[in-house]
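Student: Got a sequence here, can you build the structure:
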Amino acid sequence: MTDTTYINNALFTAKEQETLALAADILKSKLIVNEQPVLNSPGIVKSFCQQSLAAKDHEVFGALFLDSQHRVRASAELFTGTIDAASIYPRR
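Tutor: Below is the predicted model of the structure:
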């Protein structure tokens, strides 16, 4: 089952938490093709990022590395920050 640490236990009943976890599993399964997520539209990228970042308690600036078939080959968190900001410094 999906990591549900982002689900607020005080806000949702046990049944609702189970339903949300199941929905997250369904979303993840729809994004995976041949063991790799396929990101071939902006909406799918949004869903993938929401699924990937939902459990974070801080801001993240990251990168997704795709192949020519729009499959995710790697992802990286480049910078992290507080809950409301992530400082990103240019480098040469």
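Student: only C-alpha atoms for contact and neighbour calcs from this point on.
Tutor: OK.
Student: quick one, strands of the protein?
Tutor: 32-33, 36-37, 60-66, 72-80 (DSSP state E).
Student: please give me the structure for this one as well, since I'd like to look at both together:
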Amino acid sequence: MRLMDIPEQQRPREKLLSQGAQSLSDAELLAIFFRTGIRGVNAIELAQQVLNHSQGLSALLSASHDDFCQLMGMGTAKYTQLQAAIELAKRHLLCDLQRETVFTSVQSVSDYLKLELKGLQREVFLVLFLDSQNRLITQEILFRGTLDAASVYPREVIKAALQYNAASLIFAHNHPSGVAEPSQADKLITNKLIQGLSLVDIRVLDHIIVGGSQSVSFAELGLI
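Tutor: Below you'll find the model as predicted:
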């Protein structure tokens, strides 16, 4: 079926304008992004087939260039457009964190970190450096590890925190396995970092673990 054969109020663009973007399905949103389908397949049908073949939106957004280009109707042009859209979303969330008091919403921090960290094949340890008003000064990935572990050195975290004159920190790291639950090692290093930073009067507000499309907050679990 051609898009023009669908009732106007049910077409993705018109539906977005009349009902808002949140009313659209994943396939409808992708259809707007794709703009056109391919021979015999309209944009919505193409989007749904791409979602099915990539096993969902999260996997599609995390796909490598090679894997993305193997999907029907996809290529380098659409891959670069999608990566640009993802980066714009990251920067939008980052701007919000820089303007506002970060810790007023764990959800806004988690949303940003999920975009920043999900899909990475190796474990990384990221730190958000905050001022005395809990506003974001900067962020930095301090450690990169193997597929199953990252070596985190408290002295390097303390050194960076003092360099940025941070009053408090939020830690984040990813679990490439897709399981966001904190391990015993995660709990131990977090406690070690809290103890070391307390010696220089710097607070740890949270440690957020990202696994796939999920995130877990140490603060919400009562672990900090």
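Student: circling back: who wins for proximity to residue 8 of the first structure among the strands of the first structure?
Tutor: strand 60-66 (20.5 Å; C-alpha to C-alpha).
Student: re the thing from before, pick the most deeply packed of the strands of the first structure.
Tutor: strand 36-37 (a mean of 17; mean count of other C-alpha atoms under 10 Å).
Student: From the contact counts, what lies against that strand?
Tutor: strand 72-80 (3 or more C-alpha pairs under 8 Å, 6 or more residues apart in numbering; DSSP states H and E).
Student: So which bit of the second structure is the strand it packs on matched to?
Tutor: Under TM-score structural alignment, strand 72-80 of the first structure corresponds to residues 136-144 of the second structure.
Student: Contacts for that stretch next, please.
Tutor: Applying C-alpha atoms under 8 Å, 6 or more residues apart in numbering, the contact partners of stretch 136-144 of the second structure are 97-99, 101-102, 122-131, 150-152, 156-157, 164, 166.
Student: so how far is it from its chain's centroid?
Tutor: Computed by C-alpha atoms, centre = their mean, to the nearest Å, the chain-centroid distance of stretch 136-144 of the second structure equals 15 Å.
Student: mean shift of that stretch relative to the first structure?
Tutor: Here the mean offset of stretch 136-144 of the second structure against the first structure after fitting is 2.3 Å, by mean C-alpha distance after the TM-score superposition for the first structure.
Student: Name the nearest residue to residue 172 of the second structure, sequence neighbours excluded.
Tutor: residue 208 (4.6 Å; C-alpha to C-alpha, 6 or more residues apart in numbering).
Student: Count the neighbours of that neighbour for me.
Tutor: Number of residues near residue 208 of the second structure (other C-alpha atoms under 10 Å) recorded here: 26.
Student: Where does it fall, secondary structure wise?
Tutor: Take DSSP states H and E as the rule and residue 208 of the second structure turns out to sit in strand 203-211.
Student: now whichever helix or strand comes after that strand: which residue numbers in the first structure?
Tutor: Next helix or strand after strand 203-211 of the second structure toward the C-terminus (DSSP H and E): strand 214-217. With TM-score structural alignment applied, strand 214-217 of the second structure matches no range in the first structure.
Student: How far away from the center of its chain is strand 214-217 of the second structure?
Tutor: 11 Å.
Student: ok, the spatially most central residue of the second structure - contacts?
Tutor: Closest to where the C-alpha atoms of the second structure average out (C-alpha atoms, centre = their mean) is residue 115, at 1.4 Å. The contact partners of residue 115 of the second structure, by C-alpha under 8 Å, 6+ apart, come to 86, 90.
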